[in-house]
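Visitor: quick one: sequence and predicted model below, then my questions.
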Amino acid sequence: QPPPPEPPQPYEPLAAEPLPNLKLAAARFAEALLTYPVGASSRDVVAAALGAAPATSSIAAVARVAAPLFPPGAGSQGRVIYPQFGGLQPLGPAARRASIMVVVEQRLVPDSGEPRSVTRTMDVRLRVDGGKWKAWSLYSAGGTEIPRPAGLPAHAARVLDDRRIELADTARWDVHAGLIDERVLRTMSAVAERLAISVAVLRTGHPYNVFGEKGRVSSHTVGRAVDVWAVDGIPVVEQARRGTPPWKVVGRLLDTRRVTQVGSPFDRDPPPPNSRSFSDTVHSDHIHIGVGPRRRR
């Protein structure tokens, strides 16, 4: 029997991150949730990941959401690819509640057979407790596998097959299911013609509502948005300067009529009501690209 694989390197925040301790707490929770031996109890793994003797009800609630992370007959190793902001409340460095969308690789090692890897986007919820950020819930484990169907529309197949578009499996399953607006997919392909992009989330794994705003459904929830966390292999948060590839991407997006929302480290067009771009702490680490509702004919 081959020796077990080396454990992945734990995540460490980038120097440019505006809230490094928040990102670190989300990453440590994800790593703990995705690292367990064959036969481990999901409830025991969840309890250890939450830490500090969580309530039984909290363990049960997280274990229900985390069920796709625990296939029978396999152990797991987790690696954090990138933890992206999903929302802050209040908005800014003084936030005390947060959603972090953690893009992870889960390496599943079965009792028998070959190991396989799945990449997911998980919606981890955190709050400040005793002066420290702590994970308290999981709102999405990144969905369940949806095989690629035959006869996908050309614009969907183009995105899935483009080596310059890095997608987590969670995002691929959204495309397989036909959940993403054609205009979003066409925009992704257009951006990738010039620069490689790494996508954190399309629909699954994003908060249902704009974080902290009850009743305001996110554009992601209705399949009309994509978040890009890296351009040309470099995190957006490390390129928050004029003239960088993300700066140029934002400029080109604002020249595209179908794009109605561009959130990023840059605010590049006039103030409201004519503005389509915006910038805040949440969008300091990615480019959010959204399209509006389709007009009725």
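Guide: Great, that's in hand. Numbering: from 1, shown residues only.

Visitor: please count neighbours and contacts with C-alpha atoms only from this point.
Guide: Will do.

Visitor: what helices and strands are in contact with the top helix by length along the chain?
Guide: In the chain, taking DSSP state H as the definition, the longest helix is helix 20-33. Helix 20-33 sits against helix 42-50, strand 74-89, strand 97-110, strand 116-129, strand 132-140, with contacts defined as 3 or more CA pairs under 8 Å, 6 or more residues apart in numbering; DSSP states H and E.

Visitor: any idea which of the ones you listed is most buried?
Guide: Ranked by mean neighbour count, the helices and strands packed on helix 20-33 are led by strand 97-110 with a mean of 25 (mean count of other CA atoms under 10 Å).

Visitor: got the angle between that strand and strand 116-129?
Guide: Interaxial angle, strand 97-110 versus strand 116-129 (axes from the mean of the first three to the mean of the last three CA atoms, to 10 degrees): 150 degrees.

Visitor: report the angle between strand 97-110 and strand 132-140.
Guide: Interaxial angle, strand 97-110 versus strand 132-140 (the same axes, to 10 degrees): 60 degrees.

Visitor: now do strand 97-110 against helix 20-33: the angle between them, please.
Guide: Relative orientation of strand 97-110 and helix 20-33, computed by the same axes, to 10 degrees: 30 degrees.

Visitor: packing partners of strand 97-110?
Guide: Under the contact definition 3+ CA pairs under 8 Å, 6+ apart, strand 97-110 sits against helix 20-33, strand 74-89, strand 116-129.

Visitor: quick one, helices of the stretch 151-297 of the chain?
Guide: All helices of the stretch 151-297 of the chain, identified by DSSP state H, counting those that start in this stretch, fall at 154-161, 169-176, 182-192, 245-254.

Visitor: take those helices and lay them out in CSV including mean neighbour count.
Guide: CSV is the format used below for these (neighbours: other CA atoms under 10 Å):
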stretch, mean neighbour count
helix 154-161, 16
helix 169-176, 24
helix 182-192, 19
helix 245-254, 19
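
Visitor: put this next to the first one:
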Amino acid sequence: MTSTDGGRGTDRRDLFRAGAAVLLLGTAGCASSAKKPAAMASSSSPPAETGTPTPTPTPTPLPNPPLWQPGPGEIQPDVKRRAVELVAALGAWPPGGQGVAAARARVAALGLPPALADQAGPLAPPASEASLEVIDAQYGGILADSASVLVVCRQWTRRPDGGVAEGGTTVDVRLSRAEPRWTVTDLHPGEPGPAAAAPSALVAEVLAQPRIELPPEAVADLRSGSVHDSVLGAMLRLAGPYTLSVSVVRTGHPLNVFGTTRPSDHPPGRAFDVWRIDGRPVVDPGTPRQLVESFMRDAAAAGSYNVGGPVVVAGGVGNQFFTDDTHHDHVHVGFTG
């Protein structure tokens, strides 16, 4: 005999199972159709852009060579030091220090006439920052109360794009005796002019010769096509037995032999000066005098009619060899037209 209570119990169990199944099915349907809010985006999604610009790379620092100082053997070393200080003040400045007004202030800080800044010319190109190396400072002339110092420079400037441009010039600095220090009266920066359309074979050979060291102004002189073949040929001949460091070729040198009205052989491109032989400065007393004399004799053998230096050289034709205070710091090699 079947119990009626047992039948009702079975019906309740079946009803419970059916209801649970419906509930689970509904829950699964809700989960599958739900959309995540925007704020709940996957952690792998890229962050939203904020509009912040990418930081500008730090520009390459300009070279910062030490200031040139006169070494042993110099005549009137403070005269050269005075000239170099002025050229460095005009040819180097920190970021934002460009312009004539800032240059005048730097000159005034040296106790020199601020108006000298107006004569800087190519030494003060339009750049936001500049640094300077003085390769050599040699006399263009030295007398009792006046002097010419040829300051041979290499310069680096900041381009508008942040890059670095390299150049240089040679400045004829004129000074007069004063107390407590000599003062500067004038500046004459060299301006070699534009390069020729194509360098001659001799110019190309000199520029490619590693035993001939040329400062920026001398390189520009050669590229301008205004240097005589006699000069180029002598440089190449001397580069056989020697390494020669040239200071001045054409521009940057006084037009006349200092203290005279006699034209110099440099401006017409018929002379060059050498301040170092085989890495040894001509002015240094430690440089063997035999090396300097040998170089002077070989310069004469290369065709120079007028060789000046710090030592007395016997022989030669006429006044082929000479020495004086102006040429105690370099060897001058001159040629006729």
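Guide: Cool, got the structure. Keep in mind it's a predicted model, so treat the numbers as computed, not measured.

Visitor: what do we get in the second structure for Thr121 of the first structure?
Guide: Under the alignment defined by TM-score structural alignment, Thr121 of the first structure corresponds to Thr170 in the second structure.

Visitor: I'd like to know how far its match sits from Arg158 of the second structure.
Guide: Thr170 of the second structure sits 20 Å away from Arg158 of the second structure, going by CA to CA, to the nearest Å.

Visitor: and Ser176 of the second structure, by the same measure?
Guide: For Ser176 of the second structure, the distance to Arg158 of the second structure equals 34 Å [CA to CA].

Visitor: over to Asn319 of the second structure?
Guide: Distance from Asn319 of the second structure to Arg158 of the second structure, counting by CA to CA: 48 Å.

Visitor: for Thr60 of the second structure, same thing?
Guide: Distance of Thr60 of the second structure to Arg158 of the second structure, given as CA to CA: 9 Å.

Visitor: also Gln290 of the second structure?
Guide: Per CA to CA, Gln290 of the second structure is found 44 Å from Arg158 of the second structure.

Visitor: what of Gln76 of the second structure?
Guide: Going from Gln76 of the second structure to Arg158 of the second structure by CA to CA gives 35 Å.

Visitor: out of the helices of the stretch 151-297 of the first structure, nearest to Thr221 of the first structure?
Guide: Across the helices of the stretch 151-297 of the first structure, Thr221 of the first structure has its closest neighbour in helix 169-176 (10.9 Å, CA to CA).

Visitor: okay, and that closest one goes to which residues in the second structure?
Guide: Mapped onto the second structure using TM-score structural alignment, helix 169-176 of the first structure spans residues 216-223.

Visitor: that older thread, how about the match of Thr121 of the first structure, nearest residue that isn't a chain neighbour?
Guide: In space, and not counting its chain neighbours, Thr170 of the second structure is closest to Val152: 4.4 Å by CA to CA, 6 or more residues apart in numbering.

Visitor: wait, the one you found touches Val171, no?
Guide: Yes. The pair Val152 of the second structure / Val171 is scored as a contact, 6.6 Å apart, by CA atoms under 8 Å.

Visitor: and Ala102 of the second structure, what's its match in the first structure?
Guide: Structural alignment places Ala102 of the second structure opposite Asp44 in the first structure (criterion: TM-score structural alignment).

Visitor: how many residues are close by the nearest residue to Ser226 of the second structure once chain neighbours are set aside?
Guide: Spatial nearest neighbour of Ser226 of the second structure, excluding adjacent residues (CA to CA, 6+ apart): Gly269 at 5.9 Å. Neighbour count of Gly269 of the second structure, defined by other CA atoms under 10 Å: 23.

Visitor: need the contact list for Gly269 of the second structure.
Guide: By CA atoms under 8 Å, 6 or more residues apart in numbering, the contact set of Gly269 of the second structure is Ser226, Val227, His228, Val231, Val249, Arg250.

Visitor: roughly how far apart are it and Ala115 of the second structure?
Guide: In this view, Gly269 of the second structure and Ala115 of the second structure are 31 Å apart by CA to CA.

Visitor: re earlier: so the longest helix of the first structure matches what in the second structure?
Guide: Helix 20-33 of the first structure corresponds to residues 77-90 in the second structure, going by TM-score structural alignment.

Visitor: now the matching stretch on the first structure. Mean distance?
Guide: Superposing on the first structure and averaging over aligned pairs (mean CA distance after the TM-score superposition for the first structure), stretch 77-90 of the second structure comes out at 1.0 Å.

Visitor: which residues touch that stretch?
Guide: 67-70, 103, 106-107, 110, 117, 120, 123-124, 132, 134, 137-138, 147, 149, 151, 171, 173, 175, 181-184.

Visitor: nice, that's everything, thank you.
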